[in-house]
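1. model this:
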Amino acid sequence: MPGRIRAQLRTDYDRGTHPVPYDPEKLFACGATDNGEYLFWISDPANAPDRWRITVNEARGPGWFTYDGNLTAFLVSVLDGQLQVPLFPPSILDAPARFTPSHPTLWKPQPPTDVQPVDTAAIRSWARANGYDVPSRGRIPLEIREAWERASHGN
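-> Presented below is the predicted three-dimensional model:
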């Protein structure tokens, strides 16, 4: 998403269609409101992220607002009512703040309980008896395993 947003800002910046106040290559999208405003880190200087400032792009217009502080200070100031961002709707604090994680919680599947362990020695013995060249150690080749399963399960 940040790359797509940056590309649109680059087009606006190059054409002069909207007054993008910063080089789009230095803007990194870091959030959005449910109203559609985008929050950006101004990633300058590139090697000092603790000094990056915040800028907000108006949802349905060309307006920009810049905050001379870091993202944490910006959020605290907005959410406790100390900072009024003119681009945000006046009702921004009427509903409680809600945050949506950018990545879903990782889910670790449980191993199947109905799978029986396979006796690889039996597969190797069957393979040799049926003319397959099977190594004495290591992974059993897939085609041998599939042939054994067809033979032993009648598939």
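
2. CA only for contacts and neighbour counts going forward, please
-> Noted.

3. how many neighbours does Thr55 have?
-> 24 (other CA atoms under 10 Å).

4. for the residue nearest to it when sequence neighbours are not counted, what is the enclosing helix or strand?
-> Among residues not flanking Thr55 along the chain, Thr66 sits closest, at 4.2 Å (CA to CA, 6 or more residues apart in numbering). Secondary structure assigned from DSSP states H and E places Thr66 in strand 64-67.

5. of all the residues in the helix or strand just after that strand, which ones are buried?
-> Next along the chain after strand 64-67, taking DSSP H and E as the criterion, comes helix 71-79. If you call a residue buried by 16 or more other CA atoms under 10 Å, then helix 71-79 has these buried ones: Leu71, Phe74, Val78.

6. run a quick neighbour tally on Phe28.
-> When neighbours are counted by other CA under 10 Å, Phe28 registers 20.

7. where does it land in three-state SS?
-> Following DSSP: H, G, I helix; E, B strand; the rest coil, Phe28 is assigned to strand.

8. so it makes contact with Asp44?
-> No - checked against CA atoms under 8 Å, the pair Phe28 and Asp44 is beyond contact range at 10.3 Å.

9. could you also give me the structure for this next sequence, so I can compare it with the first?
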Amino acid sequence: MPARIRAYQRKDFDRGTHPVPYDPEQLFTIGGTDNGEHIFWITDPAQEPDRWRIAVDEARGPQWFTFDGTLADFLTSVLSGQTRVPQFPRDLLEGGPSFTPSHPVLWKPEPIQDQPPVDAAAIRAWALANGYNVPPRGRIPSEVREAWERHIS
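-> The predicted structure is shown next:
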């Protein structure tokens, strides 16, 4: 997804459609809003990530917001109400923080039933003698294996 967003930003930057204030190659998408805004790291200077700043674009317009600080500083400032990002809803903090835990479904694999080793050559010979089509090498089709097991039991 970051590559697709960067391509849109590059197109706007090159055409001047919306004034992208940064070279899109320096923008790395790190988040987004349910309204369609994107939150970016401004990756300049490239070799000093502790100095990267934050930028937020406007989903349906040309406005950009820049925060001079780290991602942690940005989140702390916005969520504490110290910084207002014009693209974010005015009532962003009115409902207070909430948390809804997910309810993951735990999957446990079925235990592998111990099966005695089989003689693949014997199964292939039996299958061919009984009208089954089996490859000369590789995996024996499950229906052939099941028929073999019914035969020997």
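
10. closest to Asn130 of structure 1 out of the buried residues of helix 71-79 of structure 1?
-> Leu71 (68.0 Å; CA to CA).

11. ok, that closest one - contacts?
-> Contacts for Leu71 of structure 1 (CA atoms under 8 Å, 6 or more residues apart in numbering) come out as Trp41, Arg53, Ile54.

12. any idea how far the most far-flung residue of structure 2 relative to its centre is from Gly16 of structure 2?
-> When each C-alpha in structure 2 is compared with the mean C-alpha position (CA atoms, centre = their mean), Ala129 comes out farthest, at 50.9 Å. Applying CA to CA, to the nearest Å, the value for Ala129 of structure 2 to Gly16 of structure 2 is 74 Å.

13. just send the buried residues of helix 71-79 of structure 1 back as JSON lines, with distance to Gln110 of structure 1 too.
-> Formatted as JSON lines, the buried residues of helix 71-79 of structure 1 follow (distance: CA to CA, whole Å):
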{"residue": "Leu71", "distance to Gln110 of structure 1": "39"}
{"residue": "Phe74", "distance to Gln110 of structure 1": "42"}
{"residue": "Val78", "distance to Gln110 of structure 1": "43"}
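
14. from Ala46 of structure 1, how far off is the nearest residue to Trp126 of structure 1 once chain neighbours are set aside?
-> Spatially, and ignoring its direct neighbours in sequence, Trp126 of structure 1 is nearest to Trp148 (7.3 Å; CA to CA, 6+ apart). Distance, Trp148 of structure 1 to Ala46 of structure 1, by CA to CA: 59 Å.

15. looking at those two, which one has more neighbours?
-> Trp148 (19 against 11).

16. surely that one meets Ser125?
-> No - if you go by CA under 8 Å, Trp148 of structure 1 and Ser125 don't touch, sitting 10.4 Å apart.

17. follow-up on the earlier one: whichever strand or helix holds the residue nearest to Trp126 of structure 1 against structure 2, how far on average?
-> For Trp148 of structure 1, the host element (DSSP H and E) is helix 142-153. Its matched residues in structure 2 lie on average 3.8 Å from helix 142-153 of structure 1 after superposition (mean CA distance after the TM-score superposition for structure 1).

18. which other helices and strands contact that helix?
-> Applying 3 or more CA pairs under 8 Å, 6 or more residues apart in numbering; DSSP states H and E, one finds that helix 142-153 of structure 1 contacts helix 120-129.

19. buried set for the helix it packs on?
-> In helix 120-129 of structure 1, counting by 16+ other CA under 10 Å, buried: Ile123, Arg124, Trp126, Ala127.

20. distance of the aligned partner of the second one in structure 2 from Gln113 of structure 2?
-> Aligned against structure 2 by TM-score structural alignment, Arg124 of structure 1 finds its counterpart in Asp119. Asp119 of structure 2 sits 18 Å away from Gln113 of structure 2, going by CA to CA.
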